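In: Output the structure for:
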Amino acid sequence: MLILAQALLLVISLYLAVMWIRFILDWARVLAPRFRPRGILLVLFEFVYTLTDPPLKFLRRWIKPLRVGPVALDLAWIVLLFGILLLRYGVQIWIFTGLR
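Out: Take a look at the predicted model:
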């Protein structure tokens, strides 16, 4: 059971890293709108967006962007990030205190 919990923790941590990569790629697109990825960067973009788009689209059904003047903040990304962090914290507690 410990191996399963540690594997789950690893998967959650990797997904958390992919979420941060998505954050960086989104900002790269905002700061350089003419940029079009090619080659290995295109593969990276596609991989990251394929993994992160389904849960974000699901959350965006109910959580609309927050308008602050001309800027819209995507709260779905923040909610998903906190959800992943809570899940990781719960698995860590499960590993370090229980697993009985």
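In: contacts, neighbours, all on C-alpha from now
Out: Fine.
In: How many neighbouring residues does residue 43 have?
Out: Using other Cα atoms under 10 Å, residue 43 has 12 other residues around it.
In: now residue 84
Out: Using other Cα under 10 Å as the criterion, the residues surrounding residue 84 number 17.
In: let's see this one next to it:
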Amino acid sequence: MILREIVLAVAQVVDLAFSIYIFIVIARALISWVNPDPYNPIVRFLHNATDPVLSRMQRVLPLSFGGIDFTPIVLLVGLSFVQRILKALLLQLAYSF
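Out: Predicted coordinates for the structure are as follows:
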């Protein structure tokens, strides 16, 4: 019974972490449409939080067409997919106890 609650709590934390990172990627994509101040702490945070993943993806999947980078969209779809699968697996594990 306690193990079930722990796994359910872990599932909620994992779901929340993915949701927060999805919002960070969306914010990064939105600020790329304007000319943000690179010294702004929020802009630096968004770049520092997303650059490691986006730069790797851009090397593997060059999805820039006509000056528009579609890598954040692919990342958002991938994050949503992994989020749903992990949450479903953790919930299934929790209810199997």
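In: Buried residues in the helix or strand where residue 3 of structure 2 lies, which are they?
Out: Residue 3 of structure 2 belongs to helix 2-31 when elements are defined using DSSP states H and E. The neighbour-count check on helix 2-31 of structure 2 (16 or more other Cα atoms under 10 Å) flags 4, 7-8, 10-11, 14-15, 18, 21-22, 24-26, 28-29 as buried.
In: and it, what other elements does it pack with?
Out: For helix 2-31 of structure 2, the helices and strands in contact under the criterion 3 or more Cα pairs under 8 Å, 6 or more residues apart in numbering; DSSP states H and E are helix 41-60, helix 71-95.
In: Give me the mean distance between the first one and structure 1.
Out: Meaning helix 41-60 of structure 2. In this overlay with structure 1, the average offset of helix 41-60 of structure 2 from its partner residues is 0.6 Å by mean Cα distance after the TM-score superposition for structure 1.
In: That helix versus helix 71-95: what angle between them?
Out: Interaxial angle, helix 41-60 of structure 2 versus helix 71-95 (axes from the mean of the first three to the mean of the last three Cα atoms, to 10 degrees): 90 degrees.
In: what stretch of structure 1 does helix 41-60 of structure 2 fall on?
Out: Residues 43-62 of structure 1 are where helix 41-60 of structure 2 aligns, taking TM-score structural alignment as the criterion.
In: quick one: buried residues of the matching stretch?
Out: Buried residues in stretch 43-62 of structure 1, counted by 16+ other Cα under 10 Å: 44, 45, 48, 49, 52, 56, 59.
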